[in-house]
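Asks: compute the structure for the input listed below.
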Amino acid sequence: MNAGPSSHADVYLAEAEDLLADMEAGLLDLEGNPRDADQINRVFRALHTIKGSGAVFGFTQVADFTHHVESAFQRARDGEIPVSPGLLEVTLAALDHIRDLLDGKEDRAREKSLLARLATHVPQGGAASSRPDKKAKPPRPEPESPRHWRIRLKLGPQVMAFGTNCLRLLDELRALGDAVIIALPEGIPPLEHMDPVACYMEWDIILTTEQPRSAIEDVFMFVAEDATIGIEPIAYEKDDSKRLGEILVERGDIDLDNLMGALRQQRPVGELLVQAGQVSPEKIVSALVEQSKAREEPKTPMGVDAGHGSLRVQAERLDSLMDQVGELVIAQARLRQLVADSEDLNLRAVAEEIERLSSDLRETTMGIRMVPIGTLFGRFRRVVRDVSRSLGKTVELTMDGEDSELDKTVIERLNDPLVHLVRNCIDHGLETTEERVREGKPEAGRVHLSAAHSGAQVLISITDDGRGMNRSAIRAKAEERGLLAPDAQIPDGDLLAFVFHPGFSTAREVSAVSGRGVGMDVVKRTIDALRGTIEIGSTPGEGTTITLKLPLTLAIIDGLLVRVGKGLYVLPLSTVEECVELSDDARKDQRGCDFLNIRGALVPFLRLRERFKVSTPPDPFQKVVVVSSGTSRVGLVVDQVVGQHQTVIKSLGKLMADVREFSGATILGDGTVALIMDVPRLIEMGQTGADDRRLQSGVDDRHLIAGETR
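Replies: The predicted model follows:
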């Protein structure tokens, strides 16, 4: 596949991905209402733009294949063929093939098969047939208030003999608005064969008017039966930056093969087509007029969404901007530390002003990186459709909270975990249609995706109305694998969380979708890496809800700065519940991990001095920072709680990949480095230490480990 300059190709690929997502949404909407003209036009416009821009930017194979699918929807748009389930099915498959072509994956056999399937749903010549005569078409759905019209007028040879004044017709069009009229003399015969009273001329008219289509048709009221008249609105939407070649192909003045041949010569398209005798100079002029009208529109270029005032920016630039803002936050913290003891009031005022501007810039930059979670939710309509069909189940997908925003990095990394969770909901959670009918439930199962803000976090929930999780099967599997003692008491949330262990599956048989025990552990690892938590709630016979709690951003967080020995560490503030003083009894007991009684609840605590092998003497009054992850919590014993700190997260690098206690690092105002603690990992250590302590003491207090009495 040949492509143009990399920058242009990148713009096209980004735009094509958006168009394919929009097209997929339109196809899925058409499954519920195949007569929806707006959705048919939506799919057609996406195909038309992908094809036209693909030809211009050198993606010839994409353009050639998309042309066949576009032709099929052209006929559906004109009412010649129905939008059948079979047509939608093959178009969705064609959409996937277009994605593969854009990714550079060519499969000629698959393409040939798709075109053959497409032809079975497009009778009378198939998808690649030429467009039928315009007079035989039913009227197309029009835009609500088009401003520009393309009119091609060819009067019958005898109209002047019947008293029609051609110039008066054109003057009436001029009276409706701004009309650019181009005469097309191609049909005029040599002088010796000319009938002096016959009309041989054709005209192209580009009319700009606020009048409706009916006013234009009234101009031709008395000649309509003796003329060929084409009146089409010129719609400038996402595909409004049409090239000259696209306009000529759309008008039917040339075919795509001639256009591609001209493009390969890297010379002006109009000049080449005229030299080759494939189109007249007048038609080139007419197309250029139409193109200029498009440029007069208050339109938006590729990558700009006029409806939302948004601009497409490369992700690398946003990442670079965020890095620079992070460095500014670090420099500002250093400046604040330097002027803290200064008596120069002017210097302190300037430092405070820089701190305010730095804070505003940080918030603005973080806001730029925020993306509506609806961009992620929309992809799951196709997932639910395909998985439910492969399993023979009827499933309805509902969503709310799509406007909730999340950092783009989090959005990108959430796709795979959510796919696993949704597939498992459909496969394991929802009953078959027969089972649901027997239990008095609606035949169609329901999967609900929701998102909502909660402080500095976003809560994403996946809910089904299926059979619920089988606790006895989960417990039996956990005992079989040695993860749980037969007589152990365990909180319900922790029991259900066993499904996230690697290789853990209670499925009796493996399906094409799930059942091998892989996937859910990937979900857990990914959410942990995002500094998020997972909570599961399930009611037998009613369904299951899985809630993901995720931070709004991964770039800059609010942290709690603590000291252990001489080292400084940061705890994400969203995980911190409270800080209490270590009791005298606990301070004297140096056995590694013990329990702290906090308002009647026993919480295991971990001595970080021992974990980090600190040799300096402990502070006389140590503190315990209680942190939580999901339903579990643990206390971390530190020497000092320094205070809240704006934390710019830096990765640790490959050399420290095996250090699991820390998820990153940050630079403090004085230039020293503070490590950011991985709270889920520390909680796991605290629970393991509590298990060891229980075995040593012979006391069965396992049910206290995860904070059941909290």
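Asks: going forward, measure contacts and count neighbours with C-alpha atoms only.
Replies: OK.
Asks: pull out the buried residues from stretch 402-412.
Replies: 402, 404, 405, 406, 407, 408, 409, 410, 411 (16 or more other C-alpha atoms under 10 Å).
Asks: from the chain's centre, how far out does it sit?
Replies: Remark: stretch 402-412 is offset 9 Å from the chain centroid, using C-alpha atoms, centre = their mean, to the nearest Å.
Asks: what helix or strand is residue 665 on?
Replies: With secondary structure defined by DSSP states H and E, residue 665 is part of strand 662-667.
Asks: follow-up on the earlier one: okay, the buried residues of stretch 402-412 in CSV with secondary structure and distance to residue 549 next?
Replies: Converted to CSV, the buried residues of stretch 402-412 look like this (DSSP: H, G, I helix; E, B strand; the rest coil; distance: C-alpha to C-alpha, whole Å):
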residue, secondary structure, distance to residue 549
402, coil, 16
404, coil, 13
405, strand, 13
406, strand, 12
407, strand, 13
408, helix, 16
409, helix, 15
410, helix, 12
411, helix, 13
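Asks: this one next, for a side-by-side:
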Amino acid sequence: MIDTFRETFREEALEILAELENSLLQLDEQPEDAEVIDRVFRALHTIKGAGAMAGFDDVADFTHDIESVYDLVRSGQIPATSDLISLTLAARDQIKTMVISSFGGEAAEPVETARIMEAFRALLPRVAAPTLEKAALPPSAGARGPEVTYRIRFRPSRELFHRGINPLGLLRELDRRGHCRIVAQTDVIPPLEELDPELCYTYWDVILTTTEDIEDIRDVFIFVESESELTIDVIDDGGLLDQDGDYKRLGEILVERGDLPAEDLQRILDEKERLGDILLERRLVDGFKIESALIEQEEIKGLRLGRQNLESVASVRVRSEKLDNLVNLIGELVTVQARLTQTAAGSRNAELEAIAEEVERLTWDLRDQVLNIRMLPIGSTFSKFKRLVRDLSSELGKNVSLVTEGAETELDKTVIERLHDPLVHLIRNCVDHGIEKPQERAAKGKASQGKVYLSASHSGATVILEVRDNGAGLNRGAIRARAVKRGLLPPEGEISDRELFKLIFLPGFSTAEKISTVSGRGVGLDVVRRVIEEMRGTVEVSSPDGEGTVFTIKLPLTLAIIDGLLVKIGAESYVFPLSAVEECIELKGEDAARSHGRNLVNLRGEIIPYIRLRDQFSVHGVPPEIEQIVVVQLASQRVGFVVDQVVGEHQTVIKSLGRMYQGVSGLSGATILGNGSVALILDLRQLLQMQEEAEDLFSEGLQQSLRQMTRS
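Replies: Predicted coordinates:
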């Protein structure tokens, strides 16, 4: 159980450290913001207290002086300078290393730990000794707002001691946060012969008056709340509500706490006798519960009265593996539902068809709900890049800030996890290649501070991410020169900007004149393209003259289940991602003959090339007289794919291909149809790329043949 508790601390601490980093970067931009300073202090305080309780004494000791310094920042005695924030960010990284090292990670460097601790301690002697004592006090030591009185009932798990937790430490922490009255409730302690000394039978009622909010109080129990019964009610709001009238009577308090049924209270009140005496005489309520209620009356009487109903959002921590398993089960359910629908349609049984329709509706609703559980706001990833930009701009001698938009945009957690590295490469590229040094920007009449913009937005079933900067933009001459040097372009050839900018995504392509710790090896943007395409997304780049560079990424909302268009070629079934499909048109034999073998079709005045998938997949047999062209949008071009038959829309659960087939080009996965057969999911971009490469080879071979014929 102790190991489980330490694992819980690790997970919680890593989340708090991520929030701490985000708050520090926000403080760097708004050094006078009291609320942000408060968040930094609270994060440090929570890590210190929880670390001590979980047995991470090194974390608690290391964090103590940092917390003391930020208490001085809160009181205005020390400014939140950029140097202090840089030091705190380094401390935050060191705390993370300490936590991870306890679970097999690399150990924290003692020299670095000592350096950081000495740097923080050097800030403390600047104030008088009494202030130093205050710096070690909890958040309630400083005035932060009106006092609020809370009623707290803490009933810990019976197995609390098995996890190495002493509940008295939690009660002492409450006592340090304000004026506190504690009553131990012992009514469930069994007789001595039945008592197990390793179990916790006692629970506590607490009346706490403090300047802290309810989340601060809940933080005290952050590592035991999930296994305990914890109730926190505001019973006085410091005078914000109407103060007329007396406070609740003894019976009302007991009923409100759940210690006395309302029916028993009414029956006793009808007898016109003293409530407390009757309750004790008839043993309806334990004496300690009455004492606790009387203390509450005593504490609140004379203050502004009222009861503020607080609705707290309950949350449950679930491991990601369990969510992944749930999504897999939903995928299997979708497949079985498709089989049921197909069977019902062929049975001509009205009752079975009605049941199949109801199961289909419930399955789709369940699928949407489960996928929504996996959705996370992308802002959790955005916040990590502020630190990256801050460190990079300092290393490169530039003044760069990161501006984010659409942090609330939600994406599947798997997509967010895989998106981190591509975004890191793009942002590094913008800071290093795009943004000029301050003196260069001043010479161009630009503000000395460059900006990198990171935004996200929904567009139907896709998410559009944009990374752009207001720097110099892409150097067309340098890209062309490097392409010519590598034999990718002829010296005098004409090429559009779109085709030219595509070259920067090739492996090993870089215009940097020298290799640095940031760039120059040409291993960044090709990784970006490969990872994005593996997620069935696209990445494009544009660069208006002198206005910076824009990288646009389009991704599906989820990688688990997609809406597809089911088609047939011969006896085999294939699936197009429906998000890419624009329309389907007929292709008759005479239409194909009029194009003279050039695989072009005139669609309402627009000439669209098409690819025959029969030829691409070497499908034998005679095609039907009227084939179908599935027109799709790939990046900025429209392409058609010729199939034998379009079956219709299909809810597609993506299954990965086996190891033997993972290297097959043009396929991104497979799905199981309602009849139990397998349909392959097409990778449209790879199919188009394969066709373009084949045409290039054919063109080169034709030119070589012509040259040989000319020589002879």
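Asks: output the residue interval of structure 2 matched by the strand holding residue 665 of structure 1.
Replies: Aligned by TM-score structural alignment, strand 662-667 of structure 1 falls on residues 667-672 of structure 2.
Asks: got the contact list for that stretch?
Replies: With contact meaning C-alpha atoms under 8 Å, 6 or more residues apart in numbering, stretch 667-672 of structure 2 is reached by 335, 652-657, 678-683, 686.
Asks: do the same with stretch 82-98 of structure 1
Replies: Stretch 82-98 of structure 1 has contacts (C-alpha under 8 Å, 6+ apart) with 20, 24, 27, 30-31, 34-35, 62, 65-66, 69, 76, 111, 114, 117-118, 121.
Asks: picking up where we left off before, for the strand holding residue 665 of structure 1, give me the average deviation versus structure 2.
Replies: Strand 662-667 of structure 1 differs from its equivalent in structure 2 by a mean of 0.8 Å after superposition (mean C-alpha distance after the TM-score superposition for structure 1).
Asks: re earlier: out of the contacts of stretch 82-98 of structure 1, which are buried?
Replies: By neighbour count, with 16+ other C-alpha under 10 Å, the contacts of stretch 82-98 of structure 1 hold 20, 24, 27, 30, 34-35, 62, 65-66, 69, 76, 111, 114, 117-118, 121 as buried.
Asks: ok, which stretches of the stretch 301-450 of structure 2 are strands?
Replies: Per DSSP state E, counting those that start in this stretch, the stretch 301-450 of structure 2 carries strands over the ranges 375-377, 400-405, 410-412, 450-459.
Asks: other SSEs contacting the last one?
Replies: Contacts of strand 450-459 of structure 2 with other secondary structure elements, assessed using 3 or more C-alpha pairs under 8 Å, 6 or more residues apart in numbering; DSSP states H and E, are made with strand 400-405, strand 462-469.
Asks: residues in structure 1 matched by the last one, start to end?
Replies: Mapping strand 462-469 of structure 2 onto structure 1 (TM-score structural alignment) gives residues 457-464.
Asks: go on, stretch 509-528 of structure 2?
Replies: With TM-score structural alignment as the criterion, stretch 509-528 of structure 2 aligns to 504-523.
Asks: give the buried residues for that stretch.
Replies: Buried residues in stretch 504-523 of structure 1, counted by 16+ other C-alpha under 10 Å: 504-506, 513-523.
Asks: what is the nearest of those to residue 474 of structure 1?
Replies: Within the buried residues of stretch 504-523 of structure 1, proximity to residue 474 of structure 1 (C-alpha to C-alpha) peaks at residue 506, which comes in at 6.5 Å.
Asks: show me the contacts for the counterpart of residue 103 of structure 1 in structure 2.
Replies: Counting by TM-score structural alignment, residue 103 of structure 1 lines up with residue 100 in structure 2. Contact analysis of residue 100 of structure 2 by C-alpha under 8 Å, 6+ apart lists 10, 106.
Asks: ok, back up a step: contacts for the match of strand 462-469 of structure 2, please.
Replies: Residues from elsewhere that reach stretch 457-464 of structure 1, judged by C-alpha under 8 Å, 6+ apart: 404, 406, 421-422, 425, 429-430, 445-453, 543-552, 574.
Asks: repeat for stretch 432-443 of structure 1
Replies: Contact partners of stretch 432-443 of structure 1, identified using C-alpha under 8 Å, 6+ apart, comprise 392, 393, 394, 444.
Asks: repeat the analysis, applying 6 Å as the threshold.
Replies: By C-alpha atoms under 6 Å, 6 or more residues apart in numbering, the residues outside stretch 432-443 of structure 1 that reach it are residue 393.
Asks: so where is that stretch in structure 2?
Replies: Mapped onto structure 2 using TM-score structural alignment, stretch 432-443 of structure 1 covers residues 437-448.
Asks: what residues sit buried inside that stretch?
Replies: For stretch 437-448 of structure 2, a neighbour-count test (16+ other C-alpha under 10 Å) marks 437, 438, 441, 448 as buried.
Asks: looking at those residues, which is nearest residue 213 of structure 2?
Replies: The nearest member of the buried residues of stretch 437-448 of structure 2 to residue 213 of structure 2, counting by C-alpha to C-alpha, is residue 448 at 41.3 Å.
Asks: how close does the closest residue to that closest one other than its chain neighbours get to residue 267 of structure 2?
Replies: Residue nearest to residue 448 of structure 2 in three dimensions, not counting chain neighbours: residue 438, with 4.7 Å by C-alpha to C-alpha, 6 or more residues apart in numbering. As judged by C-alpha to C-alpha, to the nearest Å, residue 438 of structure 2 and residue 267 of structure 2 stand 81 Å apart.
Asks: what's around the equivalent of residue 583 of structure 2 over in structure 1, how many residues?
Replies: When structure 1 is aligned by TM-score structural alignment, the residue opposite residue 583 of structure 2 is residue 578. As a burial measure, residue 578 of structure 1 scores 11 neighbours (other C-alpha atoms under 10 Å).
Asks: what helix or strand is residue 578 of structure 1 on?
Replies: Following DSSP H and E, one finds residue 578 of structure 1 within strand 576-581.
Asks: tell me which other helices or strands that strand touches.
Replies: For strand 576-581 of structure 1, the packing partners by 3 or more C-alpha pairs under 6 Å, 6 or more residues apart in numbering; DSSP states H and E come out as strand 623-629.
Asks: now do the strand it packs on: which range of structure 2 does it align onto?
Replies: Taken onto structure 2 by TM-score structural alignment, strand 623-629 of structure 1 occupies residues 628-634 there.
Asks: ok, now how distant is the residue nearest to residue 448 of structure 2 from residue 469 of structure 2?
Replies: Distance, residue 438 of structure 2 to residue 469 of structure 2, by C-alpha to C-alpha: 15 Å.
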